[in-house]
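Chemist: structure for the following, please:
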Amino acid sequence: MNTGIVFALVSAGLFGASTPLAKLLLGAIDPWMMAGLLYLGAGAGLAAVHLSRAALRLPAVEAPLRRTDVPWLALVILAGGVLGPLLLMFGLARTDGASASLLLNLEGVATMAIAWIAFRENVDRRLLLGALAILAGAALLSWQGRATLDLGAMLIAGACLCWGIDNNLTRKLSSADPVQIAMLKGLIAGTINLVIALGHGAALPSAGAVAAAAVVGFFGYGVSLALFVLALRHLGTARTGAYFSLAPFVGALLAIALLGEALTPQLVIAGLFMALGLWLHLSEQHEHEHAHEALEHEHRHRHDAHHQHAHEAGIPAGEPHTHRHRHTPMVHRHPHYPDIHHRHGHGA
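Modeler: Predicted coordinates for the structure are as follows:
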């Protein structure tokens, strides 16, 4: 299995588990405060990882963030670190955990739609049909038997749109150190949400509740985001979003097990639609003759078929390693995804 698929699926599992766990804590923590604590937990945990790497003097194999990355990082933090979790927490407060978890499938649909329409990433018929199946399941889940949608569902859909924007913008940063990206996003977004929550009169929860939220945030947001960035590097935005659609299934199952929520026919049918969409994504294949244009960039790599270059003095010879390198033009054919080396156009 492609390494990027593994990263995406583990990322999805961790994030999916965080939704019902956060739902459990919302009784003791204000929604805005919860958004701040989840991201601060993610940022603080990854900061500890980052400092540990430095203290142990482990060799740097990831490219650091550069000054040109700062505007993209700021937009990522605003869309995915501030607005997304805020809308999710208010939506969770008005929606049962299982339904909320499955509604999060809309993030994958939003991610693919933006990647396809705004960033011109290739999305084939199978992926499109899968996205439509996921959307049908989400629409069924949020339908309340009347001509309007539930407010909680609409808030969660808004969060998914924010994360769809976030995921596409994060692709611009996917060559850099994923731990550094997730750490900065967590610390900055968490601090902003915490300050806003305190400014609106939210009370600080107990030490036990803070610790629980921090642990959920570290794994469900921090580790999950770092793995998501790695998946973007290997798979591109649309396909990473497709695999990430597993997250709501994990969340829905845990909500039923931990929160004692009912397994309703509506939930089962919606889940079947979403399962069909996920299967279509997982079974997708993409192979054709394609041309690589000259490209110069910096990222972690090995000397594989796409990285046949000489090293200048001072560049580490061990693999994997990181340095700025140049790709020469090449034409070949092999199965591939729109990763950082295959962002090319497609004919009709």
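Chemist: could you use CA atoms for every contact and neighbour count after this?
Modeler: Noted.
Chemist: which parts of this protein are helices?
Modeler: Along the chain, counting by DSSP state H, helices occupy 3-25, 31-55, 70-76, 84-92, 97-103, 106-117, 125-142, 151-170, 178-199, 207-217, 224-235, 237-243, 247-259, 265-282.
Chemist: of the ones you listed, give the one that comes closest to His336.
Modeler: helix 224-235 (8.3 Å; CA to CA).
Chemist: which elements pack onto that closest one?
Modeler: Packing partners of helix 224-235 (3 or more CA pairs under 8 Å, 6 or more residues apart in numbering; DSSP states H and E): helix 3-25, helix 178-199, helix 237-243.
Chemist: 10 Å instead?
Modeler: When contacts are defined as 3 or more CA pairs under 10 Å, 6 or more residues apart in numbering; DSSP states H and E, helix 224-235 packs onto helix 3-25, helix 31-55, helix 151-170, helix 178-199, helix 237-243.
Chemist: tell me the angle of that helix relative to helix 31-55?
Modeler: 70 degrees (axes from the mean of the first three to the mean of the last three CA atoms, to 10 degrees).
Chemist: quick check: which of the helices of the chain is buried the most?
Modeler: Mean neighbours per residue, mean count of other CA atoms under 10 Å, is largest over the helices of the chain for helix 237-243, with a mean of 29.
Chemist: what packs against it?
Modeler: Counting by 3+ CA pairs under 10 Å, 6+ apart, helix 237-243 packs on helix 3-25, helix 106-117, helix 125-142, helix 151-170, helix 224-235, helix 265-282.
Chemist: to compare with the earlier structure, here is another sequence to fold:
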Amino acid sequence: MNARLGAISTALAAAALFGAATPLAKALLGAMSPFMVAGLFYLGSGIGLGIAIIVRNLWASNTREVTQRISKGEVPWLLGAIAAGGVAGPALLMLGLSTTPAATSSLLLNLEGVLTAVIAWVVFRENVDTQIFLGMVAIVAGGVLLSWQRGSHGVSTGAMLIMGACLCWAIDNNLTRKVSANDAMVIASLKGLIAGPVNLLVALAADAKFPALVTIAGAMTTGFAGYGVSLVLFVVALRNLGTARTGAYFSVAPLFGVALSLILWPELPHPSFWIATGLMAIGVWLHVRERHEHVHLHERLEHTHRHRHDEHHQHEHDFPYSGVEPHTHAHVHLPITHSHAHFPDVHHRHPH
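Modeler: This next block holds a predicted model:
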């Protein structure tokens, strides 16, 4: 139970940090181009996490923990995730934010969780229960209501761009699931160090100029927290909850964004805003209360990741073990059949 609550809390913390970054990005757009903001956000994320990794490794240099390395077979998945979520996604978001109210933009980002679940369900065959599906319907309904412009005959360009960003991040989330057993800080740092310079080069090619140093520092700090630390927490949640469930919990991110945006730009929202908020709240509630339990088979599995000695990690150590948990080393899971409440995490990716 504690492990489950811890995994959910990790996903919610990731959502809070990312949601708060959205209205701050909106504020920065007045001084910088969308690609410049995205570039500085990701560069701040990559550099900040890179420093944190160095400090962490120096601190743990006297332990027996294994340094995880991303295998060659996982590299294409990681590069695909970086291209979709680190380059295309933030660029579309920044372009959409430039013409869309901050509160509406924040709530539209709920679609990321929905699209994440749909791709996980349809493409990667991850189990999605009825409540998850009904929650997606409610969130989609709220998103359509928010993006439909009154007095027009279609969805605004800004809203379409933000929805495109959500699709890119949904693809990113599902591809990241393939490498989620690896070091979350390394994954997030690599994404920042690659996506940041790419976005900056696009901005400079479009004749954008670097802003004042204080603005650069503010953008990179925001990126470190809202994109970097948030992504680390998201990958850890992805490892423990699976793609669709993590996307569902991450759907609360816009609620934090709305709260902050209404503080920065006080205004009286249109009634449709509150209707959409209610629909999205129902969807998130349905996601949170979902339970999944059945008899399932664990086949033999050998891998390396950070773990505790729970019911799925009962193994011997071929090195002097100090008893410190969690720790990282290669270990083997023997075949077992049992029943318990579980998520499609790294140990429960079985067919139904």
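Chemist: hmm, Ala60 and Thr322 of structure 1 touching each other?
Modeler: Yes. Using CA atoms under 10 Å, Thr322 of structure 1 is in contact with Ala60, at 7.6 Å.
Chemist: who's more crowded, the two?
Modeler: Thr322 (21 against 14; other CA atoms under 10 Å).
Chemist: show me what contacts the alignment partner in structure 2 of that one?
Modeler: Matched by TM-score structural alignment, Thr322 of structure 1 corresponds to Thr328 in structure 2. Thr328 of structure 2 is in contact with Arg64, Glu65, Val66, Thr67, Gln68, Asp183, Thr304, His305, Arg306, His307, Arg308, counting by CA atoms under 10 Å, 6 or more residues apart in numbering.
Chemist: tell me the spacing between the closest residue to Thr328 of structure 2 other than its chain neighbours and Leu92 of structure 2.
Modeler: Of all residues beyond its chain neighbours, the one nearest Thr328 of structure 2 is Arg306 (4.4 Å), with distances taken as CA to CA, 6 or more residues apart in numbering. Separation of Arg306 of structure 2 from Leu92 of structure 2 (CA to CA, to the nearest Å): 34 Å.
Chemist: what's the answer for Leu260 of structure 2, then?
Modeler: Per CA to CA, Leu260 of structure 2 is found 21 Å from Leu92 of structure 2.
Chemist: how far does stretch 338-345 of structure 1 sit from the chain's center?
Modeler: How far stretch 338-345 of structure 1 lies from its chain's middle: 19 Å, per CA atoms, centre = their mean, to the nearest Å.
Chemist: buried ones in that stretch?
Modeler: Pro338, Asp339, Ile340, His341, His342 (16 or more other CA atoms under 10 Å).
Chemist: aligned partner of the last one in structure 2?
Modeler: When the structures are aligned by TM-score structural alignment, the residue of structure 2 matched to His342 of structure 1 is His348.
Chemist: in JSON lines: the helices of structure 1, plus distance to His327 of structure 1.
Modeler: Shown next, in JSON lines, are those (distance: least, CA to CA, whole Å):
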{"stretch": "helix 3-25", "distance to His327 of structure 1": "21"}
{"stretch": "helix 31-55", "distance to His327 of structure 1": "30"}
{"stretch": "helix 70-76", "distance to His327 of structure 1": "24"}
{"stretch": "helix 84-92", "distance to His327 of structure 1": "37"}
{"stretch": "helix 97-103", "distance to His327 of structure 1": "41"}
{"stretch": "helix 106-117", "distance to His327 of structure 1": "24"}
{"stretch": "helix 125-142", "distance to His327 of structure 1": "30"}
{"stretch": "helix 151-170", "distance to His327 of structure 1": "23"}
{"stretch": "helix 178-199", "distance to His327 of structure 1": "23"}
{"stretch": "helix 207-217", "distance to His327 of structure 1": "38"}
{"stretch": "helix 224-235", "distance to His327 of structure 1": "17"}
{"stretch": "helix 237-243", "distance to His327 of structure 1": "22"}
{"stretch": "helix 247-259", "distance to His327 of structure 1": "36"}
{"stretch": "helix 265-282", "distance to His327 of structure 1": "30"}
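Chemist: for Ala310 of structure 1, find the nearest of those helices.
Modeler: Between the helices of structure 1, helix 224-235 lies closest to Ala310 of structure 1; by CA to CA that is 22.9 Å.
Chemist: where in structure 2 does that closest one align, residue-wise?
Modeler: Using TM-score structural alignment, the partner range for helix 224-235 of structure 1 is residues 230-241.
Chemist: now stretch 173-188 of structure 1
Modeler: Going by TM-score structural alignment: stretch 173-188 of structure 1 matches residues 179-194.
Chemist: cool, and stretch 91-105 of structure 1?
Modeler: Going by TM-score structural alignment: stretch 91-105 of structure 1 matches residues 96-110.
Chemist: residue contacts, the nearest residue to Ala170 of structure 2 once chain neighbours are set aside?
Modeler: Distance criterion CA to CA, 6+ apart; nearest residue to Ala170 of structure 2, sequence neighbours excluded, is Thr116 at 4.2 Å. Residues in contact with Thr116 of structure 2 (CA under 10 Å, 6+ apart) are 166-174, 243-248.
Chemist: for Ala138 of structure 1, same thing?
Modeler: Ala138 of structure 1 touches 99-100, 102-106, 132, 153, 157, 267, 270-271, 273-274, counting by CA under 10 Å, 6+ apart.
Chemist: again with Leu233 of structure 2
Modeler: 7, 9-15, 17, 184-185, 188, 239.
Chemist: right, and Trp148 of structure 2 touches Ala159 too?
Modeler: Yes. At 8.4 Å, Trp148 of structure 2 counts as touching Ala159 under the criterion of CA under 10 Å.
Chemist: out of the buried residues of stretch 338-345 of structure 1, which is nearest to Ser18 of structure 1?
Modeler: Of all these, Asp339 has the smallest distance to Ser18 of structure 1: 27.5 Å, by CA to CA.
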